[in-house]
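In: I'd like to go over a predicted model; first the sequence, then the structure.
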Amino acid sequence: MASLPLVDSHCHLHMLDADADHPRPYLDEAHAKGIGHFLTVSVDLDSVQDLLALAERYPQVSTSVGVHPCGKDLREVDPESLAAMADHPQVLAIGETGLDYLCAGEGDRGWQHERFRRQIRAARIAGKPVIIHSRGAPEDTARILKEEGADEVGGIIHCFTDDKAAAHRYLDLGFYLSLSGILTFHQANALREVAQQLPAESLLVETDCPYLAPVPHRGKQNQPAWVREVAECLAEVRGEHLHNVAEYTTSNFYRLFPSAEPPLRGAVL
């Protein structure tokens, strides 16, 4: 039986090095490897118009609006204004937002918390899921999500790398966990053990391109086609066929984002 095409649930197409037809070569290569949809994610407000233009040009591309916790965009986020920016059929989510304690000093954490809270509020106003970046802050991330009622809209913990306890805190809030190329890294045994035990209905795959190229492409610019390597690693870790991983990760994506145009079956996997 033909399987569903894979979805790259988190990428940054506008950051890829490409020619004048950017990013068609990357999308064509990804299509040839069985990837059918791409969520290209905002990290600052200045890039929103470029992301919308990409999504309007390519029906297989969706986008988000939001400000990364490590971003240089120091403007104060207004929840109502951000929610208004998300009022576009190709905008699926608010984010990426969250907490990153590796890029923030102790004095910056309160500011990160407040901007994070404001973007969760924007997601609730817009009625759209929220995309979460969390690094070095699993307890505070889950606490703020709960305090701000993020379970009302749900969302994605992108590039999940935390332990099983953190995973279940997020799952209890109705969030999906997206696995990146880090899953393939030689030193990621602990993450692979967690991924083996997580419920299939909670999982997504992503590239986070141009970052985090998976094995065997380490050291290169990551690209959407290589989400297949992440899915193949996940299948190996869980003792499953690639078709099964494509089936449930893609179904999970469209369950979270029902307004996204679903792919046709028949991907080459």
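Out: Right, received. Where do you want to start? Numbers count the residues shown, from 1 in each chain.

In: can we go C-alpha only for contacts and neighbour counts from here?
Out: Noted.

In: Looks like Ile182 contacts Pro214 (just checking).
Out: Yes: with contact defined as C-alpha atoms under 8 Å, Ile182 reaches Pro214; the gap is 6.6 Å.

In: For those two, indicate the residue with more neighbours.
Out: Under the criterion of other C-alpha atoms under 10 Å, the comparison of Ile182 against Pro214 puts Pro214 first, with 25 against 20.

In: and the longest helix for the chain?
Out: Longest helix in the chain, counting residues (DSSP state H): helix 109-126.

In: That one - contacts with which helices or strands?
Out: When contacts are defined as 3 or more C-alpha pairs under 8 Å, 6 or more residues apart in numbering; DSSP states H and E, helix 109-126 packs onto helix 79-85, strand 91-100, helix 138-147.

In: Please compare the first structure with the one that follows:
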Amino acid sequence: MTPRITDSHCHLDFPDFEGERAEIVARAAEMGVARMVTICTKLRQAPEVRAIAEAHAPVFWAAGTHPMSAASEPMARVEELEALAEHPKMVGIGETGLDYHYTADSAEVQQESLRLHIEAARRTGLPLIIHARDADEDMARILTEEHRAGAYGCVMHCFSSSAALAEAALGLGFYLSMSGIAAFPKSGALREIFAAAPRDRILVETDSPYLAPPPHRGKRNEPGYTAHTARKGAEALGLDYAEFAALTESNFERLFAKAAAWKPE
């Protein structure tokens, strides 16, 4: 039997998947991807994302305001995120975070938005889903300051930042998620970061439709391709595929406990 794994971060509401979602979920299952978390990046789109999770048993969802949209979207409210979290398949807060690559001019707004999402994660008990790009110092500082003010769970989604940020996040008890970037041939240094991380703190994801791993690099990514990244992850950690799959499943269910506990009606 194909080992079971979970795509902990994808974007099934994006137009890239329009009209194909049932087929994509079925293809994922064939590759052993038995669950996926589809991420809402603009809160006004939450109803559409929620509907996808409601329509497909293997799909869960999370909601937040992406840092690149923090200045152009209404500021998230903690109470709004709490209300969304009442849905039985809403399992995470985000994605939120900091992105200074293209949107450094909105750094202050991004930081305010991030802190609001952290408070929502505290109140709901759901894990925070972090996007970090070219903002390692501020990211480490804010996550640490906020964790001292009150603990919360967190995954550094699509982790491709520095070893220093990895160390800071892991030191707070957070998780690192391996995307297709970690499977790229020139990502040896990134694979070393994952190999050095505690094994009970590693997840896998696609971030689809982006960042397809080999042999699909440059094409549209989809949840089933988590299996390709997971095979590369197993190799980096010196595990066979079944061991790596079981490891990441256990990690996912520990962090995303609400998804692990969910039962179809």
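Out: Done, it's in. For clarity, every value in this text was computed on a predicted model and none was experimentally measured.

In: superposed on structure 2, where does the longest helix of structure 1 end up, distance-wise?
Out: Mean deviation of helix 109-126 of structure 1 relative to structure 2 after superposition (mean C-alpha distance after the TM-score superposition for structure 1): 1.2 Å.

In: Identify each buried residue in that helix, please.
Out: Within helix 109-126 of structure 1, the residues that qualify as buried are 109, 112-113, 115-126, counting by 16 or more other C-alpha atoms under 10 Å.

In: list the helices and strands the helix or strand harbouring Thr229 of structure 2 packs on?
Out: In the assignment (DSSP states H and E), Thr229 of structure 2 maps to helix 226-237. Using 3+ C-alpha pairs under 8 Å, 6+ apart as the contact test, the elements touching helix 226-237 of structure 2 are strand 5-10, helix 188-196, strand 202-204, helix 241-255.

In: how about 7 Å then?
Out: helix 188-196, helix 241-255 (3 or more C-alpha pairs under 7 Å, 6 or more residues apart in numbering; DSSP states H and E).

In: Go ahead and name everything in contact with that helix.
Out: 7, 31, 179-180, 183, 191, 195, 204-206, 213, 240-241, 244 (C-alpha atoms under 7 Å, 6 or more residues apart in numbering).

In: Widest-spaced pair of these?
Out: Maximum pairwise distance among the contacts of helix 226-237 of structure 2 (C-alpha to C-alpha): 23.9 Å, between Met31 and Ala195.

In: Give the closest residue to Ala29 of structure 2 in space, chain neighbours not counted.
Out: What sits nearest to Ala29 of structure 2 in space, not counting adjacent residues and going by C-alpha to C-alpha, 6 or more residues apart in numbering, is Gly224, at 7.1 Å.

In: List the residues that contact the one you found.
Out: For Gly224 of structure 2, the contact set (C-alpha under 7 Å, 6+ apart) comprises 27-28, 31, 33.

In: So among the contacts of helix 226-237 of structure 2, which ones count as buried?
Out: Neighbour-count burial (16+ other C-alpha under 10 Å) is assigned, among those, to 7, 31, 179-180, 183, 191, 195, 204-206, 213, 241, 244.

In: Now that Tyr211 of structure 1 has come up, it's in contact with Asn222, right?
Out: Yes: judged on C-alpha atoms under 7 Å, Tyr211 of structure 1 makes contact with Asn222 at a distance of 5.5 Å.

In: out of the two, which sits in the more crowded spot?
Out: Asn222 (22 against 19).

In: Wait, the more buried one touches Ala213, no?
Out: Yes: Asn222 of structure 1 lies in contact with Ala213 (C-alpha under 7 Å); the separation is 4.4 Å.
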